[in-house]
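In: I would like to see how this sequence folds:
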Amino acid sequence: MDIVIMVGQLILGLSILVILHEFGHFIAARAFGIKVEKFYLFFDAWNFSLFKFNYKGVEYGMGWLPLGGYVKIAGMIDESMDTEQMAGPPQPWEFRSKPAWQRLIVMLGGIFVNIVLGILIFWVLTIKYGETYIPNESLKYGIVPGSIGKGIGLKAGDKVVALNGQKVDRFEDLVSSKVLMGNSVLTVERNNQTLNIKVPGNILNDVSDLGIEQFISRMPRTTFRVDSVVAGSNAQKAGLKPGDSVLAVNGTPVRFYDEFQAQLMQYKNKPVGLTVKRNEATLPLTAQVNKDGMLGFKDGRFGIRVKTDLPEEKTLKFGFFGSLPVGASKAWGTFSDNAKGLGKVFTGQVKANKALSSPIGIARLFGSQVDWLRFWSLVGLLSMALALMNLLPIPALDGGHALFLIIEMIKGKPLSDKFLERAQMVGFVILITLMVFVFGNDIFKIIKK
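Out: Alright, predicted model coming up:
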C-alpha cells in the first residue's frame, strides 16, 4: 500500500505539471491562430494510447509512456518528427508561417505557466499556513551535527550565530540552500569562543549519500525524559516507566537526547546498563538494544516516546496580498537554487549522480502517506524545476527551440529544416541518455541500500 500511495502521488503531481505546461504551449498557439493537432498526457509511442477523443479538431489523449507529454503543433519539427507535413508548402495556420516572435512566445508558453503555477502554489500555501520556524536565538543547547557536520568541524552543542557574516534568525536556515550550496562560512559560539567554520563547495555530494540529518539534525539539542513506554518493547521489559530520566548508559553520563541515542548505537544487539532517576531514587536497569540502536522491537519499531524541551516554533501570518511577495520569493528561490545546483554539476563540484533524480527518487520524496501540505509544496518545487529544465538550450526542449528562434531573429532567416531535424534527433538522444542515467542511478541506490 505504501508504494501505491507514493506512485499515486507522483502520477497526480506530474500529471498536473505536464498538463498545465503543455496547456501553456496550446493556449499560446491558439492565440496566434496556429493549429494544434494533438494534446497528450504521456507519450503515445508507436501510436498506442490508453484513450483518446477528438474535440474541435484536436485529438486529446493519454499515452502509455509516462515520460512527460506533448502538444503537436502543425508545421513544426518536434518530437513527432513529422517530416511529411513539412514537405508541403507552408499554410497560414502553421507554426512555420508565423513571425519568429510569435513562435518564440509559443515555445516559452509552457515555461511561463510553470513559473506562474509555482508562484501561485507558494502564494496559496503562505496564505493558508504562513511561515513556521524555530527562532535560532531560542536554542538552549545548540545544534546536533551528524557525521558530515562533524567532518567539517562542527560539534554537538555549538551555537551557529551567523552565516556569511549575517545573523541567523531561523534555525531552519542552517540546513537551507544558503548553507548547502557550499562555500559558505558558519560563525559558531563554542565554550565562550567564536569560530568560523567553512562549508565546502561539494558538500552536496555527501548530503546526497547520507541525508541532511548527517549534516545538522533538524532537531536541536534537547534534554529528555521518558514520556511513554510501548507495551512488549525492550524498554518495557527493562522496567522503564513514564517520567524516568536516563542519567547514564553503561556508566557513560547522558544529559541530552542525542547523547543517549549515540550511546545506544554503540551497543546494537547487546544488553546495556541504564542508570535511571525515578522520582528521588536512582535505579540500575538492564535493557536489550535492538539492531537499529533502540530499545524497541526486533522489527525496528520504537520502544519509548520521549518528552523534550524543544524551543517553541513561531508562526508568521500574512494577509492575502502580503502573502504574494513571500510566495513569489520562495518560488524564485527554488528556481535560483536549482540553477545554482546545475551550475555546480556542470563545473564538476557536485557529481551528476548525486544531484539528479528520476521519477523513482521523486516518488520517495512524496512519501507513503498523504500529506497535502507536503504534496503541494513538492508540486511547487517541481514546477519551478520543470521550468528551469525546459529552459536549457538542448534541442527537443523548449529552450533548444527558443535558442534556434533567437538565432533566426538575429540572422534574419530561419535555420534549415534539415538542420532542425538533425538537432531534434540529437536532443532526443541526449534526453533518452539522461533518462536512462537517472533511472539507473536511482535503481542502483535502492539496490545498494
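
In: alpha carbons only for contacts and neighbour counts from here, please
Out: Fine.

In: buried residues in stretch 134-144?
Out: For stretch 134-144, burial by neighbour count (16 or more other CA atoms under 10 Å) applies to 134-136, 139-144.

In: Over to stretch 339-353?
Out: In stretch 339-353, counting by 16+ other CA under 10 Å, buried: 341-342, 344-345, 349-353.

In: Could I get those in TSV, plus columns for secondary structure and distance to residue 10?
Out: Below are the buried residues of stretch 339-353 laid out as TSV (DSSP: H, G, I helix; E, B strand; the rest coil; distance: CA to CA, whole Å):
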residue	secondary structure	distance to residue 10
341	helix	23
342	helix	23
344	helix	27
345	helix	25
349	coil	30
350	coil	26
351	coil	25
352	helix	22
353	helix	21
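
In: Just name the closest of the buried residues of stretch 134-144 to residue 189, please.
Out: Taking CA to CA as the measure, residue 189 sits nearest to residue 142 out of the buried residues of stretch 134-144, at 9.2 Å.

In: residues touching that closest one, list them.
Out: Applying CA atoms under 8 Å, 6 or more residues apart in numbering to residue 142 gives the contacts 156-160, 220-221.

In: Next, the structure of the following sequence, for comparison with the previous one:
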Amino acid sequence: MEILVKAAQLLLSLSILVIFHEFGHFISAKIFKTRVEKFYLFFNPWFSLFKFKKGETEYGLGWLPLGGYVKISGMIDESMDKEQMQLPPQPFEFRSKPAWQRLIIMLGGVTVNILLAIAIYIGMLWLWGEQYLPTSEANKYGIVADSVAQEMGLRNGDKILSVDNEPVEDFFKIPGKIILDKAKTIQVERDGQPFNVLIPEGFLARLLKHQSPDFINARMPFVIAGFSAESAAKAAGVLEGDRIIGINDLEVLYFDQFREIIPEYRNQDISLKVLRQADTLTFNFRLPESGLIGAMTNPADHFSFKDKQYSFLAAIPAGFNRTWKGVGNYLKQLKLIFSPEAKAYESVGGFITIGNIFPSTWDWQAFWSLTAFLSIMLAILNVLPIPALDGGHVMFLFYEIITGRKPSDKFLEYAQIVGMVLLFGLLIFANGNDIVKLFR
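Out: Purely as a prediction, here's the structure:
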C-alpha cells in the first residue's frame, strides 16, 4: 500500500509539472501566432489513451509516463517530422519567426516551472506558515551523531555552534549546508568548551553515499509519552511522564543511550530506574525477546519548534526568496555530480529515488513542497545546453542571435538525435542505479 501511495503522489506531481511546463511553450507559441499541432501529457508512441481536437491543436493523453510534449509546426523536435521540414516555410511555423520570438517560446516551459514553484511556496506559506527547530533549541541536550557523523569527528552530546563559522538557524538544514557548501569545519561546544571539528579530506563522498541524510539529530531524554498494547514497562507500573534514567546499574539519561543498550538485555530480568517528579523509582520485570519495553517518547515534548505565520502579502516575497534559495541549492547539487571528490554521480537516481522522497501516507503539505522542488529541478534540467532539451534549442538560438547565422536544419536534426541518445543514456543510467540499490 505504501508503494501505491508514493507512486500515486509521484504520478500526480509529474502530471502537474508536465502540463504546466508544456503550457509555457504552448501559450508562448500562441502569443506569437505559431501553430501548435499537438499538446500531450505523457508520450504516445503508436497509440494514445485519449485525444480530441480543438481548433488547430490535438490534445491527448499518452500511455508512456516519461514526460509530455507540444508539437510546434516547423520545429525540429522529438517527433523528428522530416517531411514537414522539407516543405517551404509557412508564416505560422516556428522556423519563420524571428530568433527572439523563438527564444521566448523555448524558454516558456522553464519560466512557467519557476513561476509554479513560486506560486506553490506562496500558497504554502500563507496556508501553513513554516515550522522549524532552531539550532539553539536542538542544542538543549546536544546532538546524537550516528556512525558516519562520528567518523567525521562529531560526538554524542556536542552542541553545534556553526558550520565554517557561519551559524545555521534551522537545525535540520545543517546536513545540507555541510554537503552543498562542501564545509571544511564544524564549530561545536564539547564538554563545555569550544571545539573545532575538521572534516576529513574527501569525506564528502562518504556523506553522499550514506543512506540517511539525518546523520545528526537532536538528543533528548526518554520521557514516557505512551505505551504499546502489550507493554512490559506499563505492566510493571511505569507511567506516562516518567523519565528513564537507568537500566540495572547503568546510568542512561538519554533516549539514544537507552535504544543502544536495551537490546543487550532481551530475555533477561532488568531493573528500570525512572524519575517520577522528585522521586527515583525502580521497576523490575523481564524484557521480552523483542528487546523492547513497549514505551515511546515524543520529541515535541522536549523542544520548542519555531512556528512562523505569514499573511498573503508577506508570503509573496517569502515565496520568491524560497524559490531563489531552491534554485541555488539545486545548482550546487548539480555541481556535486561533476565533482571528482564527491562522486555524486554514483548516487544519481531515477523514478524509484524520486518516488521514495514522497511520504508513505498522503500529506498535502509534503506533496506540494516536493512538487515545488521538482518544478525547480525540472526547470534547471531543461535549460541545460543539451540538444533535445529546451536548453539545447536556446544554445543554438543564442548562436544565431550573436553570429547572425542560423544552423542548418540538417545540423539541428543530427543534434536532436545526439541529444535524444544522451538523454536516453542518462535515463538508463539513473534508473539502473535505482535497480542496483535495490539489490544492495
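
In: how about the buried residues of stretch 339-353 of the first structure in TSV, adding distance to residue 317 of the first structure?
Out: Formatted as TSV, these follow (distance: CA to CA, whole Å):
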residue	distance to residue 317 of the first structure
341	31
342	33
344	35
345	37
349	38
350	37
351	39
352	38
353	39
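
In: Can you identify each of the strands in the stretch 1-150 of the second structure by residue range?
Out: 36-43, 50-54, 57-61, 64-72, 130-132, 143-145 (DSSP state E, counting those that start in this stretch).

In: among those, which is the most enclosed?
Out: Neighbour counts (mean count of other CA atoms under 10 Å) averaged over each of the strands of the stretch 1-150 of the second structure peak at strand 143-145, with a mean of 23.

In: what residues does it touch?
Out: By CA under 8 Å, 6+ apart, strand 143-145 of the second structure touches 154-160, 215-219, 256.

In: From these, pick the one nearest residue 26 of the second structure.
Out: Closest to residue 26 of the second structure, out of all of the contacts of strand 143-145 of the second structure and judged by CA to CA, is residue 215, at 44.4 Å.

In: Quick one: residues contacting the closest one.
Out: Contacts of residue 215 of the second structure were listed using CA under 8 Å, 6+ apart, and they are 145-149, 175.

In: Among those residues, which one lies nearest to residue 276 of the second structure?
Out: residue 145 (28.4 Å).

In: count of residues packed around the nearest residue to the closest one once chain neighbours are set aside?
Out: Of all residues not flanking residue 145 of the second structure in the chain, residue 216 sits nearest, at 4.8 Å (CA to CA, 6 or more residues apart in numbering). When neighbours are defined as other CA atoms under 10 Å, residue 216 of the second structure has 22 of them.

In: what does the one 4 residues further on give?
Out: Each residue near residue 220 of the second structure was counted by other CA under 10 Å, and the total is 24.

In: element containing it, please.
Out: Using DSSP states H and E, residue 220 of the second structure falls within no helix or strand.

In: Which position in the first structure pairs with it?
Out: Using TM-score structural alignment, the partner of residue 220 of the second structure in the first structure is residue 222.

In: can you pull the contacts of the closest residue to its match other than its chain neighbours?
Out: Nearest non-adjacent residue to residue 222 of the first structure, counting by CA to CA, 6+ apart: residue 256, 5.5 Å away. Contact analysis of residue 256 of the first structure by CA under 8 Å, 6+ apart lists 221-224.

In: Of the contacts of strand 143-145 of the second structure, which is the most crowded?
Out: residue 159 (28 neighbours).

In: tell me the angle the lengthiest helix in the first structure makes with strand 65-73.
Out: Secondary structure of the first structure per DSSP state H: the longest helix is helix 417-448. Put simply, helix 417-448 of the first structure runs at 160 degrees to strand 65-73, going by axes from the mean of the first three to the mean of the last three CA atoms, to 10 degrees.

In: Let me know the closest of the contacts of strand 143-145 of the second structure to residue 397 of the second structure.
Out: Looking across the contacts of strand 143-145 of the second structure and measuring by CA to CA, the closest to residue 397 of the second structure is residue 215, at 45.3 Å.

In: Would you check how far apart that closest one and residue 143 of the second structure are?
Out: Here residue 215 of the second structure is placed at a distance of 10 Å from residue 143 of the second structure (CA to CA, to the nearest Å).

In: And residue 410 of the second structure, by the same measure?
Out: 61 Å.

In: now swap in residue 119 of the second structure and tell me
Out: 36 Å.
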